[in-house]
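*Asks:* sequence first, then the predicted structure, then my questions.
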Amino acid sequence: MSKPPKKVTTVRCACGSVEVEARGEPIMTTACYCDDCQEGARRIEALPDARPVLSPDGGTEYVLYRKDRVRCEKGAELLRPHKLQEKSVSHRVVATCCNTAMFLGFDRGPHWVSVYRARFQQPAPPVEARVQTKFKPASVTLPTDVPSYPSYPLGFMLKLVGAQVAMWLGR
């Protein structure tokens, strides 16, 4: 039997009515510029009193955790999924108490949850890579503080596969 991860991070909605707990170290922290993330962010930002989701450069910053290490500890009844299309397998989860974007999840498939980086109390984990930059707004020049990739780089994919293997092995 594996030991539970020692590190516990709690993220909260803007008003504090919803708390989500993430256990262990994140898989990685990214800024995504894909069309879906940009559109999802715009829709959430259009909700009454919603907080910003897009960063100034047009990306959406996420901290990725294994799905088995994320759970809602408070206010689960206030969480609502938002889908871009009815048949989409991904959904952005919003705390309805204050229209705060909490995380991106999946109905089936991927073994990770993408928690919105803005939900972390400071200091939030630093962004390690910018992905799907081929979709960034044309007017934006990306910072050069971390690597940027037009799609998903091999290292990103290997981290996700490694996390899935560790999950299967109960580590």
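*Replies:* Yes, it's here.
*Asks:* going by C-alpha atoms from here, please, whenever you check contacts or count neighbours.
*Replies:* Noted.
*Asks:* now the closest residue in space to residue 50 that isn't next to it in sequence: how far from residue 41?
*Replies:* Nearest in space to residue 50, with sequence neighbours left out and distances taken as CA to CA, 6 or more residues apart in numbering, is residue 99 at 4.8 Å. According to CA to CA, to the nearest Å, residue 99 stands 12 Å off from residue 41.
*Asks:* residue 94 too?
*Replies:* The value you get for residue 94 to residue 41, if CA to CA is used, is 11 Å.
*Asks:* same deal with residue 31?
*Replies:* Between residue 31 and residue 41 the computed distance is 12 Å (CA to CA).
*Asks:* the more surrounded of those two?
*Replies:* With neighbours defined as other CA atoms under 10 Å, residue 31 and residue 41 compare such that residue 31 has more, 25 against 20.
*Asks:* ok, and here's another one to check against it:
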Amino acid sequence: MTETRTTLECGCGEVTLAVIGKPIINAECLCTDCQEAGAFLQTLDGAPKILDQNQATRFVLYRKDKVKFHSGSNQLKQYSLEKDLPTRRVIATCCNTPIFLEFSNGHWLSIYGLLWRSEALPALDLRTMTRSRPVGVELADNVPNPNTHTFIFYIKLFKAWLAMGFRSPKIDVVSGELNDQ
């Protein structure tokens, strides 16, 4: 049985990658770091809108071994809010499209949902870190809206890690820092 392969690309098409099979989970993140990084990244020249009307960032989480980079990796630069934070956001500098968020030593990549055509974007499973949503933002109740990460969220990540044999592959397609431009 062949797993579904979805090809994704940055805004200008120079960076291409594929995700294989089903995602771990589909989420919107409302943490302050995603809000701050999204607000900055969407101000870059030609960058797409990252934050939605609620200041959430849409992600589709995939195991690292289910993400294959095909072209344009020389355009990938990382951006971190602070030097010692355990996350990096990777941007295609050819058109300033965000590609993924990675946690240090994590076994998954949070692929930015804006890489999918709207009709192909997997259905949202939950919103997370809603305790950090901006004052006055009321969230729809169409999916769970927990204050932090749920037990189910962690179980899904653990099952994915188990399926990978508890490996955390390195993603070495990034060629420097966004700040170095």
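*Replies:* Yep, that arrived. In this text, all values refer to a predicted model and were calculated from it rather than measured experimentally.
*Asks:* picking up where we left off before, shared neighbours of residue 31 and residue 41 of structure 1, which are they?
*Replies:* Residues within reach of residue 31 of structure 1 and of residue 41 at once, by CA atoms under 8 Å, 6 or more residues apart in numbering, are residue 60.
*Asks:* show me the contacts for residue 101 of structure 2.
*Replies:* 87, 88, 89, 90, 109, 110, 111, 112.
*Asks:* what lines up with it in structure 1?
*Replies:* Mapped onto structure 1 by TM-score structural alignment, residue 101 of structure 2 lines up with residue 104.
*Asks:* then residue 79 of structure 2?
*Replies:* Under the alignment (TM-score structural alignment), residue 79 of structure 2 pairs with residue 82 of structure 1.
*Asks:* contact partners for its match?
*Replies:* Contact partners of residue 82 of structure 1, counting by CA under 8 Å, 6+ apart, are 91, 92, 93, 94.
*Asks:* pretty sure the third one sits in a strand.
*Replies:* Translated: residue 93 of structure 1. Yes. Counting by DSSP: H, G, I helix; E, B strand; the rest coil, residue 93 of structure 1 is located in a strand.
*Asks:* map residue 165 of structure 2 across to structure 1 for me.
*Replies:* Match for residue 165 of structure 2 (TM-score structural alignment): residue 168.
*Asks:* need the contact list for the residue nearest to the spatial centre of structure 1.
*Replies:* Nearest to the geometric centre of structure 1 sits residue 114, at 2.6 Å (CA atoms, centre = their mean). Neighbouring residues of residue 114 of structure 1 by CA under 8 Å, 6+ apart: 62, 63, 64, 65, 103, 104, 105.
*Asks:* please, which helix or strand holds residue 100 of structure 2?
*Replies:* Using DSSP states H and E, residue 100 of structure 2 maps to strand 97-103.
*Asks:* buried residues of that strand, list them for me.
*Replies:* 97, 98, 99, 100, 101, 102 (16 or more other CA atoms under 10 Å).
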